Structures are given as C-alpha cells and as structure tokens.
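A.B. asks: here is a sequence with its predicted model. Questions after.
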Amino acid sequence: MKSLLRYALLFSLVAAGSANAQQALEEIIVTTKRGSANVQDIAGSIGVLTGDTLEAMGAQDFEDIARTVVGLDVINRAVGDNTIVIRGVNADGESGATILWDNMPTSGSGEDTSDLGRRQFDLDVYDVEQVEVLRGPRGTLLGSNSLAGAVRFVTRKPDLEAFDAGFTTQVDSTSGGDGGMNVKGFLNLPVSDSIGFRLAAYTREVGGFIDAVPFENKHPNAANLSSPNGEKIGLSGSNINGWDRSGFRLSMSALLSDNTDLLLQYFSQDTTARAGAVDRPYAGAFGPPPCGGCKKAADGVGLISKSGNDLTDETLDMF
C-alpha cells in the first residue's frame, strides 16, 4: 500500500509539473530588436506587459508600469517631469533610458549636466498593445541614450479587416478636494482592403487636494524673494495641485504589396499642472511651487516602412 501511495504521489507531481511547464511556455512576441521574435529566443533580460494586463491593472501612466516591472523605476518630480531609471543606472545630462512609442523616441533631454535625464514626457497609456522593457545597454540598435536599457510602447495598429470603436468614462471625487474625470475612446476605420486608419483620443482631469498657505506670511524674507523671471513668489488658494492632460494618436496603415506595408503615425499631448510641484514643505508651509500653471506639450511624427518575406525583414524608420 505504501509503495502504491508513493507512485500515485509521484505521478501527481509529474502531471502538475507538466501543466506548469505548458503554462510557462506561452509564446510572447517582442519587437524591440527591429523585428518580431519569441521572447524566449532572445538573449537578454526583457519584461513584457500585454494590453490585457495593462487594462486589468488600470494602468494610466508610466508610474503604474514601473510598479510592476522588475528593475524599472521612475522618479516623478511633477506632472510630466520624470526620470526613468533601469537597473539603477543613471547619468548626468540626457536620460540613460530610451523611451520609444513604436519606433519614435521620446527620451528626456535634461536641462544641464546635473539634471539626470529629467523632462521625460508621460504619455497616456491608452490603446497600447503591449509594453516591452529591455534591461541592459542597447546602443547598437537604439542609440546612445539606451545606456541602461529601453522601454517600448507598442500601440495598436489599424485593422484593415473590420470596423471597431469604443470608449470609457470615469468620474471620481476626493474628500476635501476637487473631483476628476477620465474619458478615452478609439476608432478603427478600414477604408479599403489596403488602407486603414486608427484614432485614439483621451482627456483626463485630476482634482487637487493641497491648500497653499500664503508664502509672504510664512517666510521672514519673503519681500526680497523672486522667481527666475523676476516675479514675486507667492501662491495661495485651495486644491492648487490639480492637473489635466489631453491628447490623441492617429495612425494610417497602407498595404503597398504582398510583402510591403507603410505606417504613418502622429501623436500629440498637452499637460497642464496648475501649480507644479507644490508638495514640498518650506519654512513650515507648502511652497513655493516652481511655477503656477506649468504647461508641457509633446508632439511626434513617425514614418515606418516595412518590407520583406519569410527570409528577410527590413525596416526603415523616419522621424
């Protein structure tokens, strides 16, 4: 009886191991090497979040992704002012991590040699097929800004076979603060068997919850302090740290031949922070903010032409 029990237990463990192995071998295709390949066939450390995963976790921006991917961090100083860090590697000046939307780079420029790659635009994570995080230097393929690695957002492309559309809305409120709202929608429009368009648009308002104490009443030398542009520093009001973001992304796909297709993309986003980074104590009060009504804009144009067959795959990128 004991021998039979041991065999039964061994069989159950083997069966469970086979089931887990089949589940772990699910195929994930990544495109960060200028071509499509199974993630298990690539010699490198890569993290992938699929579109279904992003929707399930309610991802809105880069911070949501950084909380999930090992080795990826983001330093958020204010709305639209991020520093992306991969594996703890960072350097003075321009960012050491390349951020790509499809094949369009949007890496932060920094302001000076001690700025550590700031000014990284935080585009809305909507209508995204998957996010690919490459850990480690990628300078040969992606340029000098990829010293630490790269993050690539693969957007959903036009579907030439079927019309599709959808939208989501969200309204929220904050106790002691302002309310907010989030509206997003997409439209997929095939014009013919060879040409199609896809539009994704979004707008988001985040209510503030910080009340500003008048700076002049708290700092002993407030009368002699001024901002870099010469204006006197001072800000008061309620719920001053709210911000809003709106933008869209337009793609056109054209099938030129059996092995050649053309993809044109344009994206635009405007972000307005009504009081910038105000959540730092100074002289016993909140203030002074670096700006009142900071506005950041991001625009990009991409042209991607792909041609090839079962043996070759060549890609030409223009920005």
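C.D. replies: Arrived safely, thanks for sending.
A.B. asks: only C-alpha atoms from now on, for both contacts and neighbour counts.
C.D. replies: OK.
A.B. asks: can you pull out the strands in the stretch 151-300 of the chain?
C.D. replies: With DSSP state E, counting those that start in this stretch applied, the stretch 151-300 of the chain shows strands at 164-172, 180-190, 195-206, 243-257, 260-273, 281-282, 285-286, 294-308, listed in chain order.
A.B. asks: nearest to P158, out of the ones you listed?
C.D. replies: Ranking the strands of the stretch 151-300 of the chain by their distance to P158 (criterion: CA to CA) puts strand 195-206 first, at 5.0 Å.
A.B. asks: the residue lying closest to D244 once chain neighbours are set aside: neighbour count?
C.D. replies: The spatially closest residue to D244, leaving aside those adjacent along the chain, is E205, at 4.3 Å (CA to CA, 6 or more residues apart in numbering). Neighbour count for E205, taken as other CA atoms under 10 Å: 20.
A.B. asks: against D102, how distant is the residue lying closest to N309 once chain neighbours are set aside?
C.D. replies: What sits nearest to N309 in space, not counting adjacent residues and going by CA to CA, 6+ apart, is N259, at 6.0 Å. With distances taken as CA to CA, to the nearest Å, N259 is found 20 Å from D102.
A.B. asks: one more structure, for comparison:
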Amino acid sequence: MKRGTRAFLCAGVAALAISASARAQQAPDAGSPTAAPADSADMLAEIVVTAQKRTERLIDVPQSVSAVSAEALQQAHADRLDDFFTRVPSAALVETQAGQARLILRGINTGGVGATVATYVDETPYGSATSLANGAILTPDLDPSDLERVEVLRGPQGTLYGANSLGGLVKYVTVAPSTDAVHAAAELSTEDVAHGDTGWSGRASVNVPLADTLAVRASGFYRRDPGFVDDQHEKDINDGRTYGGRVSALFKPTDALSLRASVVLQNLDSNGTNQVDVDPVTLRPALGNYMQARVVDQPSDMQYRVYNLTGSYDFGPVQLLSSTSYSSLYQNALEDASGLYGGLLTGAFGVPLGASQVQQVQQRRLTEEVRLASTDTGWLEWTVGGFYTRERNAINQIIDGVDGASGAHIADFSGLALANLASRYEEYAGFASGTVHLNDQLDLTFGGRYSHNEQDAVQISSGPLAGDSDYTAHSSDGVFTYSVAPSFKPNEDTTIYVRVAKGYRPGGPNVLPPGAPDAVPHQFGADTTTNYEIGVKSELLNRKLSLELTGFYIDWDNIQLFSSVDDYGVNINGGTARSQGVEASVTMRPLTGLTVSLNGAFVDATLTSDAPPLVGGLKGDRLPYTARFSSTLAVEYQRPLSETVDGIAGFSWRYTGDRLSAFDTSYGQRHLSAYSQVDAHAGVTFGGYRIDAFVRNLTDSRGILDVGAAGSALDGNVTAAIVRPRSFGATLGYRF
C-alpha cells in the first residue's frame, strides 16, 4: 500500500471539519440569514444555505455544498483564505503572495489566466469573467470579521451563477443589519511566526437600530502579517498588512419591502512573496530553508471594493429581487524578472543588468440581476431571472533594466518594453430554475441559462524590446448551460440525488497585429465542463450524526490554455480532460459539547488528450496542483468550568497528498511531496469575554504550494511558494 493511501485511510474518509455550527433563519433578501442555535446541546446544528438562491436546509440541496459558519471561522482563528478553503473536500489553493491565489475545486485547473472557480460576495459576482484580466489569480480574501458564513459549491454552477464556475463557486455571505438591538464586538490578536517576526490584528463591529424600520451595521479590521522569508539584504521580506471594513444599511418600511445597501473595502499590501529558491530538479532549498535571492524587491498593493444595493418586494405568491452591484480591483505589483531577462540584457548592452517588471491591473465591473421567484411550497418552486454585466479592464506592464548588483534603476535602461492591454466585456443572460415535488419523497430540480457576451480589446506596445504597435480585436460568443437533479427523500433527514450540470468559461479575442501568421488564433473559444454526480446526505441518531457521500465524474472540453504561438503570447484552446472522484464526510456529537468531524476526498484528474506541444502535457498526465488524496480531522470540545466560565479546546489535522506542478516544457511536471498541518487552540469564555491561545502548523511542516517555471529565480534556480511556518498566538475578544 502506498504511503499516501495509508495516510488517507488513517484519517478516515469523512466529513466537513468546519461544517457550519449555526442554524440560519429565513431572510427577505435570500442572501443574509441570521444564526440560531441547535435544538439541544446534544444535537448537531441544522445548516441552512442559499446555494440555489433561495434559503433552504443544506440537507435538502441536491448538490455538493460545504458551509463554513462564522463561529467555525472564529474558533479556528481562520483569518485568511488558506486557513479554511483547503479544509473543504477536493479543494486546493495555489498562493504566492497575499491576494494572489488560484482556487481549484475537483481538480479543474491547467493554469492559464481565466478563473475556473467563480466568487460571489452576497449577490455580487466578483473578479473578472474574461481571460484578459488575470482573473485566475486575483482572488478576494475577505476578512472573516463580519461574515455570516462561506458557502463552497463544488461542481459546475453555470445555471444560476454563470461564467467561470467550471469547477465550482465560493460565496461569501455577510452579516445583515438587524433592527432588534444594539450589538457590538471587538477582538485583538497577536501571532509570532517561527523563522520570522511577530504580527498582530484588531477588528471591531457594531450594529445599531436607528428605528423600527432602519438599522446600520459597520465593521473594520487591521492585520499585520509577519514575514518569514529572507533574502541576502533583509530578513522577513514577505511581511505585509491587510485592512478594510464594511458598512451596511437595512431599510424595511413594510413587511413586504426590503432594501439593503452595502460597501465592502479591503486593501492588501505585501512587501514580498512567500517563495524560496529551490533546485529545479530536486526542489531542495538552494540557498537555505527560508531564503530567496532577488535583484529588486517584489511588493504588491491591492485594493478591492464592492458596492451593492439589493431590494426585494413580496407580492404574496411571488417575490421580486433586484441586485445592482459595482466592484473594482486595483493592483500595483513589482516582479524581479532578472532570471528571465537579465542575461539577455547583459549580453545586449555589455553591462551587468537585471530586470524589473511592473504590472498594474485595473478591473471595474457593473452587474445587474433581477429575479422573480415563487414563495409558496406547492408542487412547483421556481425562479426566473435576467443578468447583465459590463467590465472595463486594463493591464499595464513595464520592463526596466536595473543594476545587476544593487537593483537600482538606471535611467538609460528604463522603459525597455511597455505594453498596455485594455479590454471590454459585456454579457447578457437569462436563466430559470425550478423544483417539481412529484410526491412527498421524490423531487426533480432543473435549470437552464443562456449567456451571450461581446468583447473588445486594444493593445499598445512600445520600447526597444517590444517595438511600436497599436492594434485591436473583437469577439462574440454564446453558450447554454443546464442542470438536472432528481432527488429522493426516504425520510425527512435523508436525501439521495443524482445531478448532471454544465459550466463554462467565456472565450475571447487575441490581440494580434495585422499580418500575424495564420497559425496564431485570432479568437479562443469557451471551454465547458459537464458534471455527473450522485450523492447521499443523512442525519442520524436524532441529529447526533451527519453523513455525506458524493461520487462525481467531470468531462472538460476545449480547455483554455495560455501559450506562445510563433512568438505571440495568446490564449488558445486545446485538449480535453476528465476528473473523477469521491468526497465523503461525517460529523458526530458523541458527547455533550464534543464535536468530531472528518472529511476526505479522492480526486483523479488527468488529461484525456495531448495538450499543444508548446504548453506541454500528454494524455494521461495529472492536472496540476491537485492531490489524489486529501483529508481533514477536527475535534472541538466545550464544557462549563464553573457557573460563569466555559472552556473550549480543539485541534485539526489536514493532510494534502502528493501533487504535480504545472505543465513545463523545460522540466516537465515536478513532483510535490505530501504534507500535513496540525492546528490547535484552547481558551475560556466568561460573560461577553473570550480569551484564546492558538498554534498553527504545530509540526512546522514545509509544504510546497507552487513551483515557478524556468527563469523564475536567479542562477538557474526556480521559485517555490511554501506554507506558513509554525506560529503561536493569543486572542482577546468581547461582544455584547
């Protein structure tokens, strides 16, 4: 038996380690329910989600969904996306720097610049839908201070959520303002990282009813992330800070009408990457365990904003909902490109030179969605809607020659290459979904969506290395997606379902000069996934035991890839792939206050035809950065220590199996070893106070998350992004 298989079986194929611990109640806008406790301390909490854009019990949803509650986030000290996302079955995260992460669900990943996992903040789709604006790696990492929960929908979600949901969807659900009373909370934490320095964070929130019909909720946070990577000039170069907040207002003048406005702001400033330099073949540290060598520093500053107005009106038999959103993202990043261009520039100009590459990204997106949904629970529940989105995106890149020793800019070698890519994306879509209750036990859930988009792009380049050019491109395409899911409920606490669903990622134009070779494609098409899934969900022993088992098979066609054709960097379509596997989970409450959760996944994701030669990858090769085996074990125990003091303690163990890196024509796919992470915490609550101590990565595991291509580091080495080392911390919180 292989080592990875033994570890997986020892963990037990099982449950969502961070399943929600709050029961949600119906909310007028079907997007921000509030929490209620379980029926008794001996029972698991009932989980309610809005995965199908209506509020329903998780156990009744005929698809694979994980819900991470605010309480679970708080208990696990989950401040960052990687603290909880990798605990979800069949999920993976490839992160090199704060705010630059690629989300992967069920293995649907071949690199490239278009996202395969969609992201929503309440009713707002976030990020770019086009493959022309780095949407694959610019992922929002919202602070959990004012979240109700996070829902992760696995498998294609094209019917209700549209573009880029090839592999699934991450949906952040924020806390809604409440008119019931004044609520406030505050928290202060500190954290010390091995091999690095010390960081701290603070967050606070307040809910204020201004009248019986009006309430406002505001929150803010600041977090200084400690660094742990050194270079030849400075220690802990990858430190940074993240800060922002949210303001939301709810106006409910009548029982039928509800208006909710919200603003989310977050800034991520990082002074360096989480990468170390390694040997390109062995992946062993080339300079030291936490060392990199760079000619220039690599800071990255990101700002994202989400503005939304959601209104709903209950007409009795139907409810109308309108959601208007505007979101923006700005990134200014500096990358050391000396490994790629330093030798070329030194040879061309006869002086020792390095190279810096500045990248500035701007995304602006307006979205409108209108839905009409039935409100009764008769034989048919239905939703119909229309969707419109418009994007304006721009990527500016500048390559400068710098002093090869000090990294200082040299005026004579500034602006060696300048490129600006401006693009516009506009999409219209109509969708419908419904559930037919054929009898008390048998349901049929179905849906369809047609989406059509138009895209324009303009690229301007200049400088001695890029040449002077100015050219445009246009594309247009449409796609139909669907889902069908019959389900059978032998009793109120068990659902057995089968689901077939399709997801897509839009195609787009390649910006090429007149006279480009015929071999270079002027347009790339949409790629699609078709998912076949069977699952069972059940709550047993008077809701002391929850079980879920899912099997899936996904066909991926017309895969979008980024490549170089006749020296032109373009998006292309090539090859097919399939992903198949099993996800399983179990959560149990054997004793009062004790919750044990396990989850596990087996994912076999491979190419089913050769990728284009310039990309690399042959039929049978595994898709990048997806472990065949992964699992999580979590234990939480809470009990009274006195009449006024409660104690709480817990730990989690995450296992990530071996993976292969991205397709690489220079070195091929590199093997990344399996690794584990152990987190633990313990504390007390009394009155409104909470005091906790915690440790992350207790064993100081050094897992590799990402491997760079040839030229990503100096002296023939390559970069490797690694997990955060062991850290210890403490938290003091108060709420009323």
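C.D. replies: Yes, it's here. The structure presented is a predicted model; accordingly, all values stated were derived computationally and were not measured.
A.B. asks: after superposition, what's the TM-score here?
C.D. replies: TM-score for the superposed chains, counting by TM-score structural alignment, normalised by the length of structure 1: 0.79, backed by 274 aligned residues with a CA RMSD of 2.4 Å.
A.B. asks: quick one on the thing from earlier: compare N259 and D102 of structure 1 (neighbour count), which wins?
C.D. replies: The residue with the greater number of neighbours, taking N259 of structure 1 and D102 and applying other CA under 10 Å, is D102; the counts read 19 against 12.
A.B. asks: now that one: closest residue in space that isn't a chain neighbour?
C.D. replies: By the measure of CA to CA, 6+ apart, the closest residue to D102 of structure 1 outside its immediate chain neighbours is V154, 4.9 Å from it.
A.B. asks: one more: A201 of structure 1?
C.D. replies: The spatially closest residue to A201 of structure 1, leaving aside those adjacent along the chain, is F248, at 4.1 Å (CA to CA, 6+ apart).
A.B. asks: show the contacting residues for the one you found.
C.D. replies: For F248 of structure 1, the contacting residues are L199, A200, A201, Y202, F267, S268, Q269, by CA atoms under 8 Å, 6 or more residues apart in numbering.
A.B. asks: and it? What does it align with in structure 2?
C.D. replies: For F248 of structure 1, the aligned position in structure 2 is occupied by G245, per TM-score structural alignment.
A.B. asks: now the element after the longest helix along structure 1, going C-ward?
C.D. replies: Counting residues, the longest helix in structure 1 under DSSP state H turns out to be helix 2-24. Where DSSP states H and E defines the elements, the next helix or strand beyond helix 2-24 of structure 1 is strand 29-30.
A.B. asks: and that next one, how far from the chain's centre?
C.D. replies: In terms of CA atoms, centre = their mean, to the nearest Å, the gap separating the centre of strand 29-30 of structure 1 from the centre of its chain is 18 Å.
A.B. asks: stretch 55-66 of structure 2 now?
C.D. replies: A distance of 20 Å separates the centroid of the chain from that of stretch 55-66 of structure 2, by CA atoms, centre = their mean.
A.B. asks: which residue numbers in structure 1 does the longest helix along structure 2 align to?
C.D. replies: For structure 2, the helix that runs over the most residues, judged by DSSP H, is helix 338-349. Mapped onto structure 1 using TM-score structural alignment, helix 338-349 of structure 2 spans no residues at all.
A.B. asks: so which bits of that helix are buried?
C.D. replies: S338, G339, L340, Y341, G342, L345, T346 (16 or more other CA atoms under 10 Å).
A.B. asks: that helix: what's the following helix or strand?
C.D. replies: Tracing the chain C-terminally past helix 338-349 of structure 2 and defining elements by DSSP H and E, one meets strand 353-374 next.
A.B. asks: contact partners for the residue nearest the centre of structure 1?
C.D. replies: Within structure 1, the residue whose C-alpha comes closest to the C-alpha centroid is F62; the distance, by CA atoms, centre = their mean, is 4.2 Å. With CA under 8 Å, 6+ apart as the criterion, the residues that contact F62 of structure 1 are V74, D122, L123, V125.
A.B. asks: again, only using 7 Å
C.D. replies: Neighbour list for F62 of structure 1: D122 [criterion: CA atoms under 7 Å, 6 or more residues apart in numbering].
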